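Undergrad: Got a sequence here, can you build the structure:
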Amino acid sequence: MALFLFLVLIALVLGIIGVAAEGLGYLLAIGIAVLVVALALTAVRWSRRAGNRPIR
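TA: Here you go, the predicted structure:
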């Protein structure tokens, strides 16, 4: 959970800098990519937990 929050924070900061600073639009793209990676990692971890339930 801490990794997810850290990656979301980094994505937010990069996005704000990319929007606010002229000519640094690539930081916005990197921020979006980091957010997508964070969401993908969370989805993978969540799906693994759901698959480990014992069959009754």
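Undergrad: use CA for all of it now, contacts and neighbours both
TA: Will do.
Undergrad: ok, G25 to L35 distance?
TA: Applying Cα to Cα, to the nearest Å, the value for G25 to L35 is 16 Å.
Undergrad: Compare the two (neighbour count), which wins?
TA: Counted by other Cα atoms under 10 Å, G25 and L35 do not tie: L35 has more neighbours, with 20 against 17.
Undergrad: hang on, the more buried one packs against L5?
TA: No - between L35 and L5 there is no contact under Cα atoms under 8 Å: 10.0 Å.
Undergrad: so which strand or helix has L39?
TA: helix 25-51 (DSSP states H and E).
Undergrad: list the buried ones in that helix?
TA: G25, L27, L28, I30, G31, I32, V34, L35, V37, A38 (16 or more other Cα atoms under 10 Å).
Undergrad: so what secondary structure elements neighbour it?
TA: Contacts defined by 3 or more Cα pairs under 8 Å, 6 or more residues apart in numbering; DSSP states H and E place helix 25-51 against helix 2-20.
Undergrad: The structure of the following sequence is requested for comparison with the preceding one:
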Amino acid sequence: MDIDPAEIVAVELDCEGWPAPYPRSVTRRQLGELLLQLDDMADDTETAQQSCR
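TA: The predicted structure is shown next:
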């Protein structure tokens, strides 16, 4: 079964300190790009924390 990158999916972002979850409808392509950005942000955070030690 092929995955359609234009298919719409629902995601719900929920971060500590937010008053409520943030639901959005995005394409699978957009979701993939968002996940890559979040992964890069996590890497940057880990690198910054390690350099502070």
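Undergrad: Work out the TM-score between the chains.
TA: Counting by TM-score structural alignment, normalised by the length of structure 2, the TM-score of this superposition works out to 0.51. Behind it: 34 aligned residues with a Cα RMSD of 2.6 Å.
Undergrad: tell me the contacts of Q50 of structure 2?
TA: Residues in contact with Q50 of structure 2 (Cα atoms under 8 Å, 6 or more residues apart in numbering): none are found.
Undergrad: State the distance from it to L38 of structure 2.
TA: Distance from Q50 of structure 2 to L38 of structure 2, by Cα to Cα: 18 Å.
Undergrad: so I8 of structure 2 touches R24, yeah?
TA: No - in this structure, I8 of structure 2 is not within contact of R24 by Cα under 8 Å, at 10.0 Å.
Undergrad: Settle it for me: which of these two has more neighbours?
TA: A direct count of neighbours by other Cα under 10 Å for I8 of structure 2 and R24 places I8 higher, at 14 against 10.
Undergrad: Let me see the contact set for that one.
TA: By Cα under 8 Å, 6+ apart, the neighbours of I8 of structure 2 are S25, V26, T27, R28.
Undergrad: go on, A33 of structure 1?
TA: A33 of structure 1 sits next to A11 when contact means Cα under 8 Å, 6+ apart.
Undergrad: That one maps to what in structure 2?
TA: The criterion is TM-score structural alignment: under it, A33 of structure 1 has E33 as its aligned partner in structure 2.
Undergrad: if I look at that match, how far off is V26 of structure 2?
TA: Distance, E33 of structure 2 to V26 of structure 2, using Cα to Cα: 11 Å.
Undergrad: can you check L36 of structure 2 too?
TA: For L36 of structure 2 relative to V26 of structure 2 (Cα to Cα), the value is 15 Å.
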